[in-house]
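> Okay, here's the prediction I keep looking at, along with the sequence it came from:
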Amino acid sequence: AHCVSQWGHNFRPSYLKIKDLIQRIGNPVVAAFTATANERVQKDIITLLGLSQCRLF
């Protein structure tokens, strides 16, 4: 999941469209996994994927 935050802005701008895809297909259950995200990157992932009601583990 950290690739959305780290690469989405420059290297893979299409990653920034994932939120739109999630919404278009009816807001499915979404799981995003990473072992390297600090708090800033976690917040970025939540925003970019539209995960307003998520649980962090």
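Sure, I can see it.

> Only C-alpha atoms from now on, for both contacts and neighbour counts.
OK.

> Looking at the protein, which helix is longest?
The residue-count maximum for a helix in the chain (DSSP state H) belongs to helix 39-49.

> one more structure, for comparison:
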Amino acid sequence: MGQESREAGRELCIYGPDDEVGELIGNILSEEDMAYSRLVNIEKIETDDGVAILYWLPDNRLS
């Protein structure tokens, strides 16, 4: 993801529970000076929006 997505003009979003994994991902992205937003409702994202989504789910399924 990273540099290639920024050059392609994609927005980076993260989606997952507010847990240790989410905190770790947020810290890493911040340290790398990468702008991102946290999604609350993944269903509102359209596939052609130019959005790269990083997600993690402890039980391996979308809610």
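The structure has been received and is ready for your questions. A quick note: this is a predicted structure, and the numbers were derived from the prediction, not measured.

> TM-score of the superposed pair?
Scored by TM-score structural alignment, normalised by the length of structure 1, the superposition of the two chains gives a TM-score of 0.37; 37 aligned residues with a C-alpha RMSD of 3.1 Å.

> who does the longest helix of structure 1 touch, helix- and strand-wise?
The helices and strands touching helix 39-49 of structure 1, judged by 3 or more C-alpha pairs under 8 Å, 6 or more residues apart in numbering; DSSP states H and E, are helix 2-7, helix 18-24.

> need the longest helix for structure 2.
Residue-count comparison of every helix in structure 2, with assignments taken from DSSP H, identifies helix 20-31 as the longest.

> buried ones in that one?
The neighbour-count criterion (16 or more other C-alpha atoms under 10 Å) identifies 22, 26 as the buried residues of helix 20-31 of structure 2.

> And the contacts of the helix or strand just after that helix?
The helix or strand immediately downstream of helix 20-31 of structure 2 is strand 37-38, counting by DSSP states H and E. Contacting residues not belonging to strand 37-38 of structure 2 are listed as 12-15 [C-alpha atoms under 8 Å, 6 or more residues apart in numbering].
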